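Asker: my questions concern the predicted model and sequence given below.
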Amino acid sequence: MLLTLVVILAFSPTGALECPTKCRCSNYKTWCRYSRLQTLPLHLAATTLSLSIHYDDIKKLNTSMVSRTRLNNLTHLELNSVQLQQIEPGSFKYMNLLKKLIITNNNINRLHADTFKYLHNLHYLNLKQNKITYLHDGAFLDLVNMRYLYLEENRVPPLPANVFYAMKNNSKCKAMKAPGVLDINNKFSRFPSHNFGAFQQLCSFTKMSISGSTSTSIAKDAFVGTTRVRDLKLSFIPLVELTNIFNGLEKLTNLQITYTNALNNIEIGALENLTALKYLELSHNKLTSIRSGTFRCLQSLKVLKLDYTNISIIEKNAFKGLESLESLSLEYSKLTTMHDGIFESLTSLKELFIRASIIEQIDPDAFNSLSQIKIIRFFVDYNNKKIITLKNNTLSRLKTLSVVHLSVFKFSVEAGAFPEVWSIQIFSKNITHRLEDVYYPSINYEFALQRVTCVIMATFGDIHIRANVKSVQGHHTIHELYLLIKGEIPILQKQVYELLENMLNFTYLNIKITGLNSFETLASLSDLQISHLDISNCNSVNFKANSSFRFPNIQSLFIMDSKMLEIHTNAFTQLKSMMYIKMSHIQRVAIASGTFIGLNNLKVLEFHFNDGIVTIPTWTVSSQNKTRLPKMNKNITTTFEAGTFLGLGNLEILVLSRNGNISLTKAMFEGLHNIIEIDLSWNGIKEIIPGVFGAECVEYFKLSCKKCI
């Protein structure tokens, strides 16, 4: 026994291993939060590789504290919101294997020389939100393998010229392959001007993000030697003029200069060294014009964004040199005219986005040079009351154009303005053109836009039109036509019929009606070959027996978001082709036995999310005055009368979910011989009696009840 005890003591550490309160510990990882720690934990396993501490009170780091932890093998250390105020030079002497160090949201106000001494293996350092106001020369000494350095949201002063000296090892840079990031983002605390010379010869990083300086200019040689930088972002720096500051960035592929709030000019030749650039953004600046030669030598550029500027003038040949450009964005500019040849040289452009508030004129040849264009999105602010005219052949020469989105307040389209596109969307409060001039210019009404699959228009006041088109034996005809009608039908009826007279041979006609006050007027559309009818946001929807509501080709009917729905006995006898009925989100639903007689082809019937359902044994026009509907009350239990679903012999799916309180009767589902699925969930059903589901074909039930027998 004594020998065993001696052996144990001989091989035990000087103190017992302990996991601090509110920490989670393993042999390799420890995570602490609100643990009331005032120092690094002293009794963790020596095998610990990762230590994370959040929301504690460790005000100082020094060599003595770190040495006592015995965390010599630590590779990951995170100290977040621990009230840290000071890191003494050389504190990490006994943590020289660290690869990742995160010290964020603390109160450190300065980094002394040798702060990170001995951390030769460190490649990731995050010092975000630490109130740093001073960096000594040598603060980052020994960080020879640094790849990711984040200094965002501090109060960084002018950078000492040699602050990044340890990272300027050109011999190592040649062998580097891994990416690296330098982020100095101080946009919330306007620090004094940078000594941009600190970035010279800084070859450790492939991405640099610098913001928040008060510098109004950057030296020409500021980035000399930054040979590995591929991505450069400069923001919230009040540059007045962009000059040639990019010497040494010949391999740069992504450049963003945004939110300068002062930049009003780009010097000719300022960008000529960036021959490898693929993405350029100069948004949120005060640029007023694009001069000829501005983008010369950018033969590799693919994307150019010039959004939120004061650009009102684009000179001829302004885009010369951008023969490889594929996407151009000019949103929220001050353009007034799109003149002939404005996009000259953009022979590879595929996407064009324009949003302007005061544009007044589009010349017919403005887009002619866009031989590869596929998408044009053009928006004009609705505050601009000027009528924008799209003249004949403005877009028709663009053989590759497939999508056009136009949004203006007043818009005039001349016949032949559109090319053979796949999709056109026009959103406007006042479109002054005849629809058939655009879509059916030929005498025999063959579809002129040979490749159109979707056309969206807003015209004829409150009628919204969409058409889907398909090819049938080489002829392109309307496959599906959608009409969205807002308001009273009699007022719009003449316009609807005039519209449809010019649209021949469509297969499906779908109509959605919203805000209808009188349901009686719906019968005026009965002569149309409607395939789908969608009624919503109406006061009263009333289906009477033997009414003029006859749509022999209708296949689906949706009634939603309305106040009241009343369906009489034999109301649907004329709807022989109906296959799908959906009625939801209605405040009051009243149906009668025999309501669904005649719907022999109906496959799906849905009643759900209604406030309540009233059932009446028999309800006809003659008995209507004698029938008093009970007031709706969420506490009233609805009992479905026998024969409610008579006539639905081919129904396969019945959904009666979320309709208040329902009581099931034995004869409720009489006649449903081919039913496969029944959903009765969330109806306050208290009991399901034996035999209520007499159908033999039911394969799927969805129920929720307090007592199921």
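Answerer: All right, it came through fine. Numbers count the residues shown, from 1 in each chain.
Asker: C-alpha only now, for contacts and for neighbours.
Answerer: Noted.
Asker: residue 220: what's it in contact with?
Answerer: Contact analysis of residue 220 by CA atoms under 8 Å, 6 or more residues apart in numbering lists 243-247.
Asker: most neighbours among those residues, which one?
Answerer: residue 246 (21 neighbours; other CA atoms under 10 Å).
Asker: list the contacts of it.
Answerer: By CA under 8 Å, 6+ apart, the neighbours of residue 246 are 220-224, 270-271, 273-274.
Asker: A further structure is provided below for comparison with the first:
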Amino acid sequence: MMVVKDSKAAYLYFIFILQIVGMATQNCPSPCYCNEYFEVFCNNTGISEIPRGIPKEAILLDLGGNKIKKIPYGTLNGLVNLIGIGLGNLGFSGHEIEAGALNLPNLTEVDLSFNKYKMVPPNLPKSMSTMYFSNNPIEVLDARSFDDYSSLEYIDMSNCNVTHIKPNTFDALVNVDIMHFAFTKLTNAGIPDAAFAKNKKLNYLNLRFNKLTRLLKGLPSSLESIEYIGNPIKEIPSNAFLDVPNLKTLGFMNSSLTKMNDNAFAGLEKLELLDFMSAAIISPITNNTFKGLTSLETITLDDNHIPSIDIGAFRDFKILTSLRLSGNNLTTLNKGVLDSKFIPNLNTLFIDFNPWHCDCHLRWLREKVGNASYVIEDPNLIVCHGPEKVAGKSWNELKPEDFVCN
């Protein structure tokens, strides 16, 4: 950022900015809007062809939401600074972009979202690194869909109708880093086991709210984040993630997950975040369920049906600070589960909305309210379901001596 202290210099700088804004405004073709950042917005203006006189300094051109029928070759010639172009919601479905029309030296971002494509179109710039393709009715990704676009680093195909990915479809994408397939219609039968195997730079894979019933196989070891949120996956087998040892975040929120087998997360020593909020876990947490997760900083287990937790289940959580167990089927908890030798940095514990049986076996935990190295959040929401004498009472109404065995 430029800092101007001298008043005369400040005045000259102000005039300079006005001149830039003035040039941008004067050179702006009607009915478009141009700003001082050399961004040209012609979107949703009702035009049926690309306006003439687009400033040669333009770095962004948005033509979306209009009645433009095609992008002719030569129409954009001279826009040598253009980095991004918006062609969304134009009703394009096939060959409306003429060969060479987008061959501009610096054009790397193309937005084709909200169109009617049933295939990845030809004639896109080979230098393209970012492709927005969400909300198109494409159903099948053919083996040669991306052969001409090996420079792609970012692809968003969310909210498309994709049901099948053919073998070798992504093989040409040797530079891809981020891929979004959220809210599509992918099933395990529609994804070959090695669909992403050659994407050696793939870092983030978004598969939210598809129809996957099991984890994908043959993923590249480069992956650091994968989202299975909202999929009907019911089980995580043992050793399920050995092919992705660099994972840092893993999400199963709002899924149908009911069971995590022992050693399910073996090999994930770098995992930092694990999210199971509002899944459907009914299996106990054993002392081998989370074995090896030595880098875990955050785990979310709220709103499941977990019935019990073994001593030592959290023994590898050396740097974990927050533990969320709200909304499960826990009736009691052994003191050893939260032993500081297992989770020495714990500072926040959430255990509300469980059917606690508040007898002498749970007294130790009530004694921790306001008297521990960690905070037990919302004691007014921690309600006893038994024994009968204390049933329906919250922990802020009860004292430790009320937790008795008959």
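Answerer: Perfect, thanks for sending it. Remember, it's a predicted structure, so these values are computed and weren't measured experimentally.
Asker: quick TM-score on the pair, please.
Answerer: TM-score for the superposed chains, counting by TM-score structural alignment, normalised by the length of structure 2: 0.76, backed by 365 aligned residues with a CA RMSD of 3.6 Å.
Asker: could you measure from residue 339 of structure 1 over to residue 318 of structure 1?
Answerer: 12 Å (CA to CA, to the nearest Å).
Asker: which one's more surrounded, these two?
Answerer: residue 318 (22 against 17).
Asker: so the more buried one sits right up against residue 266, yeah?
Answerer: No - checked against CA atoms under 8 Å, the pair residue 318 of structure 1 and residue 266 is beyond contact range at 12.0 Å.
Asker: shared neighbours of these two, anything?
Answerer: residue 294.
Asker: list the contacts of residue 381 of structure 1.
Answerer: Contacts for residue 381 of structure 1 (CA under 8 Å, 6+ apart) come out as 355-358, 408-409.
Asker: got it, and residue 278 of structure 2?
Answerer: 253-255, 301-304.
Asker: kindly recompute the last result at 10 Å.
Answerer: Neighbouring residues of residue 278 of structure 2 by CA atoms under 10 Å, 6 or more residues apart in numbering: 229-230, 252-257, 300-305, 327-328.
Asker: tell me where the stretch 51-200 of structure 1 has strands.
Answerer: 60-61, 76-80, 86-87, 100-104, 110-111, 124-126, 134-135, 148-150, 181-185 (DSSP state E, counting those that start in this stretch).
Asker: return the distance of the corresponding residue of structure 2 for residue 305 of structure 1 relative to residue 128 of structure 2.
Answerer: Applying TM-score structural alignment, one finds that residue 305 of structure 1 aligns to residue 227 in structure 2. According to CA to CA, residue 227 of structure 2 and residue 128 of structure 2 sit 25 Å apart.
Asker: list the buried ones in stretch 187-207 of structure 2?
Answerer: Under the neighbour-count criterion of 16 or more other CA atoms under 10 Å, stretch 187-207 of structure 2 has 187-188, 190-192, 194-207 buried.
Asker: any idea how far that stretch is from the chain center?
Answerer: 15 Å (CA atoms, centre = their mean, to the nearest Å).
Asker: follow-up on the earlier one: ok, the contacts of residue 220 of structure 1 in structure 2: which stay?
Answerer: Counting by both residues aligned by TM-score structural alignment, their matches' CA atoms under 8 Å, structure 2 reproduces these contacts from the contacts of residue 220 of structure 1: 243-246.
Asker: of those, which belong to strands?
Answerer: Within those, no residue falls in strands by DSSP state E.
Asker: so which of these is the closest to residue 350 of structure 1?
Answerer: Ranked by distance to residue 350 of structure 1 (CA to CA), those are led by residue 246 at 28.3 Å.
Asker: what lines up with residue 349 of structure 2 in structure 1?
Answerer: Match for residue 349 of structure 2 (TM-score structural alignment): residue 424.
Asker: residues in contact with its match?
Answerer: So residue 424 of structure 1 contacts 376, 402-406, 418, 452-457, 466-467 (CA under 10 Å, 6+ apart).
Asker: please repeat the previous calculation with a cut-off of 8 Å.
Answerer: Residue 424 of structure 1 sits next to 403-405, 452, 454-456 when contact means CA under 8 Å, 6+ apart.
Asker: across to structure 2, which of those hold up?
Answerer: Shared with structure 2, among the contacts of residue 424 of structure 1: 403-405, 454-456 (both residues aligned by TM-score structural alignment, their matches' CA under 8 Å).
Asker: tabulate these (a markdown table), appending neighbour count.
Answerer: Listed next are those as a markdown table, based on neighbours: other CA atoms under 10 Å:
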| residue | neighbour count |
| --- | --- |
| 403 | 20 |
| 404 | 21 |
| 405 | 16 |
| 454 | 20 |
| 455 | 22 |
| 456 | 17 |
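Asker: which one of those residues is nearest residue 392 of structure 1?
Answerer: residue 404 (15.4 Å).
Asker: which residue lines up with the closest one in structure 2?
Answerer: Using TM-score structural alignment, the partner of residue 404 of structure 1 in structure 2 is residue 323.
Asker: which of the helices or strands spans that match?
Answerer: In this structure, residue 323 of structure 2 sits in strand 322-324 according to DSSP states H and E.
Asker: distance from that strand to structure 1 after superposition?
Answerer: Comparing strand 322-324 of structure 2 with its match in structure 1 after superposition yields a mean distance of 0.9 Å (mean CA distance after the TM-score superposition for structure 1).
Asker: which other residues reach that strand?
Answerer: Here strand 322-324 of structure 2 makes contact (CA under 8 Å, 6+ apart) with 297-302, 346-351.
Asker: using neighbour counts, trim the residues you listed to the buried set.
Answerer: Counted by 16+ other CA under 10 Å, those give 297-302, 346, 349-351 as buried.
Asker: CSV for those, including distance to residue 333 of structure 2 and secondary structure?
Answerer: Conversion of those to CSV gives the following (distance: CA to CA, whole Å; DSSP: H, G, I helix; E, B strand; the rest coil):
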residue, distance to residue 333 of structure 2, secondary structure
297, 22, coil
298, 20, strand
299, 18, strand
300, 18, strand
301, 15, coil
302, 16, coil
346, 16, coil
349, 13, strand
350, 13, strand
351, 10, coil
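Asker: possible to save these as TSV with distance to residue 15 of structure 2?
Answerer: Converted to TSV, those look like this (distance: CA to CA, whole Å):
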residue	distance to residue 15 of structure 2
297	51
298	51
299	54
300	54
301	58
302	57
346	57
349	58
350	58
351	61
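Asker: sorry, back to before: nearest to residue 580 of structure 1 among the contacts of residue 424 of structure 1?
Answerer: residue 454 (24.5 Å).
Asker: my read is that that closest one contacts residue 477, right?
Answerer: No - taking CA under 8 Å as the definition, residue 454 of structure 1 is not a contact partner of residue 477, at 11.5 Å.
Asker: list residues touching both of those two?
Answerer: residue 469.
Asker: for the match of residue 305 of structure 1, what are its contacts?
Answerer: Neighbours of residue 227 of structure 2 in contact, by CA under 8 Å, 6+ apart: 205-208, 250-252.
Asker: many thanks, we can stop here.
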